[in-house]
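> quick one: sequence plus predicted model below, questions after.
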Amino acid sequence: MQSACETTALMMKTLDIIGGTYLEECVDPVYRELYGSGLRAAIALSNYSTTINFHTAVGYDFKELLNYKSDLFGFKSHTIDVTETVHFIYEHPLCKPQPVNVPNAIRLVDLGHLSKVLYYGMIDTDIKVTAEMMVYDPQNQVPFEQSGAIAKNLALILNKWEALSFLDHPEEDLEKVGKLLMSKENVSVVVIKNGSDGAMLFEGNKVEKIPLYRTPQVWPIGSGDIFSAVFAFHWMILEQSAFESAIKASASVAQFCDTKQLQFDSTKTYPEQVIKSKQKKIYLAAPFFTTGERMFLNEVRYLLQQFGNEVFSPFHDVGTIDGDATNVEISTVVQSDLTGIDQSDLVLAIYSGTDPGTVFEVGYARAKGIPVVALCENVKEEDLFMLSGSGCEITQDLSSAIYKASW
C-alpha cells in the first residue's frame, strides 16, 4: 500500500510509452481484443499513479475504442492516424502471428526530447525520440541503433530469438550473446527472455539469472509486453536496481499468464520454478492416423524443440507399420517405443481418450514413475479418471501443456 506522500511523488513523475495499438485475434482458444504492446503496457501501468503519456498509431476503425480505454484507465493517448488498425492473427498463442493491414508506407514521427521512455518497436510507424532513460523492446525486429531513438541510459529487453538475430555471426551461448549485445548496442542493461528457462540479466560485468514462476495455466500472448512494462516502471520511475526490477517483472508476468488480468495484486505469489540444468528428454505420445493428427503432432513437436527439449516421437523416430507387418516387426516397433519412454524425463500425451496406443503409453509411463502431462482438448470428464487418479497433470490448452512439459 502506497502512502499519500509516495502517491504524490509518483504523480509528479511521467512515463512516456511508445508502442503499438493492434487488434489481436486467436483462433484456438478464441480471443479477440484491442491491445498491442503499447496499449497493454499503458493499461498495466495505469494503476501505479504515475502520469502516463501513450504515443501510438491507430486506425479510424478503432480510435474510439482506444479513447474509451484511455479515459477508463486514466492515461493520456497521443495518436497518430493511420487508415486501418493493424491486426495480428494467431492460430494458437505460441505460433508466430500473421499481420494484416500493415501499411505500405511507414510514417516517421519525431517526438523530440523526453525524460523516461518505454519504447516498443512498431510495425506501422517509426518514432524518432531522444530520452534520458529508455527501455527498448524491439517488437518489430529492428535493432536499437536502427530505431531512430537515442538514449543516455538504455535497457534493452528482448527474447532469445531476437537476441540471436541481432548478432553478426551465429552464437548459441546466451551468456556470450548478452555480453556481445552489451558492447554492440552500448547499453547499460540487457535482459534476454528465454521462455520456460526464465531470463538472463546483464549489467556491467554482472550476469544474473532471473527466475520464472510456475502457474496453473499459461497465457503467453502479451507476456513479454508485461515484463518490459513492469521492469520499466520499477527501473525508471521507482529507481530500483535492474535486478530487483526484473524480479518484479517476472512475478507480474506469472500473474498475467495465470489470469490474463492487467491490474496486479502484489499479495498474490507463485512458486519459483527450478530451471532445468540439462536438456529435457520428452516422449511425445499421440495418435497419428489422420492428416489433421499428423499436422498437430508436427506442430507440438516443433514447439517442444523450440523450447530447448530433446523430443522422442514414435511417428518421427521409429516410423509406422502397415497391416501386413509380422509379429516380429510389430514387436520391434513396440520395444523401440517403450525404450523411448524408459529413457525420457517426461511424457507429453496428446490425449483424446479413444486412441489405445496413447492410453497404453500413459499407463506404462506412470507405472514406471515417469511424469505425464496430458493435453486433453474436448475430452469428457469421465474419460479422465484414470489420468487424474494416476497423478497425470491434465491441461486443456496447448500453451500450458508446452510450458508444463518443458519446466
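Alright, I've got the coordinates.
> make it CA atoms for all contacts and neighbour counts henceforth
Noted.
> how near is residue 219 to residue 260?
The gap separating residue 219 from residue 260 is 7 Å, by CA to CA, to the nearest Å.
> more neighbours: which of those two?
residue 219 (21 against 16; other CA atoms under 10 Å).
> go ahead and confirm the more buried one touches residue 398.
No - shown here, residue 219 and residue 398 do not form a contact pair, counting by CA atoms under 8 Å, at 9.8 Å.
> what sits against the closest residue to residue 279 other than its chain neighbours?
Distances taken as CA to CA, 6 or more residues apart in numbering put residue 309 closest to residue 279, at 5.7 Å, once the chain neighbours are dropped. Neighbouring residues of residue 309 by CA atoms under 8 Å, 6 or more residues apart in numbering: 279, 280, 281, 282, 406.
> count of neighbours near residue 154?
Neighbours of residue 154 under the rule other CA under 10 Å: 21.
> then residue 30?
Neighbours of residue 30 under the rule other CA under 10 Å: 10.
> show me the contacts for residue 368.
So residue 368 contacts residue 342 (CA under 8 Å, 6+ apart).
> from residue 353, how far off is it?
21 Å.
> how about residue 372?
Look at residue 372 and residue 353: by CA to CA, they are 15 Å apart.
> who's more crowded, these two?
The residue with more neighbours, out of residue 372 and residue 353, is residue 372; 27 against 16, by other CA under 10 Å.
> hang on, that one packs against residue 366?
Yes - at 7.1 Å, residue 372 counts as touching residue 366 under the criterion of CA under 8 Å.
> overlap of the contact sets of the two?
Jointly contacting residue 372 and residue 366 under the rule CA under 8 Å, 6+ apart are 391, 392.
> can you pull the buried residues of stretch 364-376?
Residues of stretch 364-376 classed as buried by neighbour count (16 or more other CA atoms under 10 Å): 365, 366, 370, 371, 372, 373, 374, 375, 376.
> how about stretch 60-77: buried residues?
Of the residues in stretch 60-77, those buried (16+ other CA under 10 Å) are 62, 63, 66, 69, 70, 74, 75, 76, 77.
> and the comparison structure, right after this:
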Amino acid sequence: MPAEGAPGGYAPGPDADIAVVGGVYREDCIRPSWHEIYGSAGRAASAMAAMNAPVVLHAYADAVASGVLEQRAVFEGFKLSLTPIDQCVGFEYDHGLATPRVTGAEQSHAPLHVRWSKVVRFGLIEGDAVVHAEKAVYDPQSPGNPVPFGANGSTATSLALVLNAYEAMTLSGSARGTPAREVARKLIESQQAQVVVIKQGPRGALIDDGTSVETVPAYRTTTVWKIGSGDNFVAHFAARWLHEGRNAAEAADLASKATAYYCESRGFATQAVLQADERQSIHPSAQYLGGRLPTIYLAGPFFSLAQLWMVQQARHDLRSMGLTVFSPYHDVGHGSAEDVASLDMQAIRQCDLVFAIGDGMDSGTLFEVGYARSLGKPVVFYSESPEASRQKMLAGSDCDIVSDYVSAIYRAVWAACEL
C-alpha cells in the first residue's frame, strides 16, 4: 500500500486490518510428502484469515509465489502487498524435525517498510522488515541468532514477543537453565515488551504480561505435522490478542489448541472447529517440571547405512527435546553376545521407556521390546510398514505403534514427560 510522502514509505494501515510481515518460502519435505509455498508470513496470513481476521500480507515474492498467493488471497479472503524479487527462498526437509537445506538465500534485498496500526512481524532470511505499529507481535524466527525487535529501528507502543526457549534465553542474555519466569522478566525489561510468550514444548507456554505470569498447556494430538506449527501459533495468538482484544494468557491458550489442530490435520482452524474441539492437554509430572530428564532406551538395528542413519536421527531428535538417550550403538557398540546382551538388558531395566525402530522386525529389537514390556516399561514402536499379523503381540502388550516418524518422536516425549 505505497503512498508518497508517508513516513517510512507506507501509508498507515486501517485500524481494522492486521499487517502480516515476513517470509514467503517454498517448502519441500520428503516424508511425509509436502510441496507448497507458505513460509512464516504466508502461513500466518492463511491461518488468520481462517479466523476471519482482516489481514494484509507484506512479503517478498517471485513470479511463481506471487501467482500462488494471488489465488490463495482471493479464495481465503486476505489482501496482498508484495515486493517482487527474482527467486524466493526454499526449505528442503528430509522430515519435519530435520534441519532444512536452505536455497535461494544468497541475495539480500532492500528492507520492507510498513507503518500500520496492528502488525505481526516475522524475522526474514532474504531481507528485513522495518515496522512502526501501535501493537505488534514479533517472532524472530532465528534458530541461531535472534535479533531484537527494535534493532533495525522498528517501533511499537505495545509489543508482544513470541519466542522458543532458546530465542528467549539468547535475547535476554540468560544462562542455560535460568527459570523461564526469570527469562521473561528480563525480556520485558530489556526489550521494552509488554507481553512475553515463551514456548516450552510439552511444558506448554509461559506468558508474562508485566503484571502476572501464567502457563498454558500443550495439547495432545494423534499425529504431529511439525513444519509451520510455530507460525500457526503466532498467527492465532495475534488474531486473539490484536484483533479480538483478549488477554495474553487466553490468546496463548487458544493458540495452543489451534496449533494442535494444525499439527493433526495440516489445516487451519476456524472458530467453529475450535469451539467443537475437546482434545486433552498434556500433563507433565511434578518430577519432569522439577527438572528431571527421563531416560529413553533407543532400540533398533544398526547393520546398514540406512539403519545407522535412522538410529542417529532418532537419538539426535530425542536428545534435542530434553531426554537422556541410551543407544546401544553409541553407548555399547559391537561386542560378544554375552557382553552386549547383559549391558543392553541392564540399560532397559534402568530406563524410563523405550523407543523402538521397528521396520524390518529385527529380532534383537523385538526381544528388547518384549523385555521392556515384561518390566512394565512404556514402549513407542515406530514402523512405517506395519504388518498387522506380525504386530499382534506388540498391540496386545500395549505398545504405542506409530507409523509416522515425527509423530512417534513426539509420542515418546509426551509419554516421558508424564512419568
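Cool, got the structure. Every value quoted in this text rests on a predicted model; they were computed, and no experiment measured them.
> which of the contacts of residue 309 of structure 1 does structure 2 keep?
With the contact criterion set to both residues aligned by TM-score structural alignment, their matches' CA atoms under 8 Å, the contacts of residue 309 of structure 1 that also touch in structure 2 are 279, 280, 281, 282, 406.
> what's the counterpart of the fourth one in structure 2?
Alignment of residue 282 of structure 1 against structure 2 is given by TM-score structural alignment, with residue 296 as its counterpart.
> measure that match to residue 394 of structure 2 for me?
Residue 296 of structure 2 is 18 Å from residue 394 of structure 2, by CA to CA.
> neighbour count winner among these two?
Between residue 296 of structure 2 and residue 394, residue 296 has the larger neighbour count (other CA under 10 Å), namely 28 against 19.
> hey, where'd the strands end up in the stretch 201-350 of structure 2?
For the stretch 201-350 of structure 2, the strands defined by DSSP state E, counting those that start in this stretch cover 205-208, 213-216, 295-299, 324-326.
> for structure 2, what's the longest helix?
helix 248-265 (DSSP state H).
> which outside residues touch that helix?
With contacts defined as CA under 8 Å, 6+ apart, helix 248-265 of structure 2 is touched by 195, 197, 204-205, 207, 209, 214-226, 229-230, 232-238, 240-241, 267-269, 274.
> I'd like to know which of these are buried.
Buried residues within these, counting neighbours by 16+ other CA under 10 Å: 195, 197, 204-205, 207, 209, 215-221, 223-226, 229-230, 232-238, 240-241, 268-269, 274.
> can you give me the helices in the stretch 51-200 of structure 2?
Applying DSSP state H, counting those that start in this stretch to the stretch 51-200 of structure 2 gives helices spanning 63-76, 165-172, 180-190.
> which position in structure 2 aligns with the residue nearest to residue 279 of structure 1?
Per TM-score structural alignment, residue 309 of structure 1 is aligned with residue 323.
> measure that match to residue 310 of structure 2 for me?
Distance from residue 323 of structure 2 to residue 310 of structure 2, by CA to CA: 17 Å.
> quick check: chain neighbours aside, which residue is closest to the alignment partner in structure 2 of residue 395 of structure 1?
Using TM-score structural alignment, the equivalent of residue 395 of structure 1 in structure 2 is residue 402. Ranked by CA to CA, 6+ apart and with sequence neighbours excluded, the top spatial neighbour of residue 402 of structure 2 is residue 382, at 5.0 Å.
> do the same with residue 86 of structure 2
Of all residues not flanking residue 86 of structure 2 in the chain, residue 62 sits nearest, at 5.3 Å (CA to CA, 6+ apart).
> check contacts around the one you found.
Contacts of residue 62 of structure 2 (CA under 8 Å, 6+ apart): 84, 85, 86, 87, 88.
> burial count for residue 274 of structure 1?
A count of neighbours around residue 274 of structure 1, defined by other CA under 10 Å, yields 13.
> show me what contacts the counterpart of residue 353 of structure 2 in structure 1?
Using TM-score structural alignment as the criterion, residue 353 of structure 2 maps onto residue 346 of structure 1. For residue 346 of structure 1, the contacting residues are 281, 282, 283, 370, 371, 372, 373, 405, by CA under 8 Å, 6+ apart.
> repeat the analysis, applying 7 Å as the threshold.
Going by CA atoms under 7 Å, 6 or more residues apart in numbering, residue 346 of structure 1 touches 281, 282, 283, 370, 371, 372.
> relative to residue 347 of structure 1, how far out is the first one?
If you measure residue 281 of structure 1 against residue 347 of structure 1 using CA to CA, the figure is 9 Å.
> what do you get for the third one?
Distance, residue 283 of structure 1 to residue 347 of structure 1, by CA to CA: 5 Å.
> check the last one too.
With distances defined as CA to CA, the gap from residue 372 of structure 1 to residue 347 of structure 1 amounts to 5 Å.
> how about the contacts of residue 309 of structure 1 in a markdown table, adding distance to residue 147 of structure 1?
Output for the contacts of residue 309 of structure 1, formatted as a markdown table (distance: CA to CA, whole Å):
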| residue | distance to residue 147 of structure 1 |
| --- | --- |
| 279 | 36 |
| 280 | 37 |
| 281 | 40 |
| 282 | 40 |
| 406 | 34 |
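> out of those residues, who has the most neighbours?
Of all the contacts of residue 309 of structure 1, the highest neighbour tally under other CA under 10 Å goes to residue 282, namely 25 neighbours.
> what's the counterpart of residue 115 of structure 1 in structure 2?
With TM-score structural alignment as the criterion, residue 115 of structure 1 lines up with residue 117 in structure 2.
> residue 45 of structure 1 -> structure 2?
Per TM-score structural alignment, residue 45 of structure 1 is aligned with residue 48.
> one more: residue 296 of structure 1?
Superposed on structure 2 with TM-score structural alignment, residue 296 of structure 1 falls opposite residue 310.
> run a quick neighbour tally on its match.
Residue 310 of structure 2: 17 neighbours (other CA under 10 Å).
> pick out the residue nearest the middle of structure 1.
The structure's structure 1 has its C-alpha centroid closest to residue 220; by CA atoms, centre = their mean the separation is 4.3 Å.
> residue 261 of structure 2 versus the residue opposite it in structure 2 once aligned, what's the distance?
Residue pairing (TM-score structural alignment): residue 220 of structure 1 is matched to residue 226 of structure 2. Distance of residue 226 of structure 2 to residue 261 of structure 2, given as CA to CA: 12 Å.
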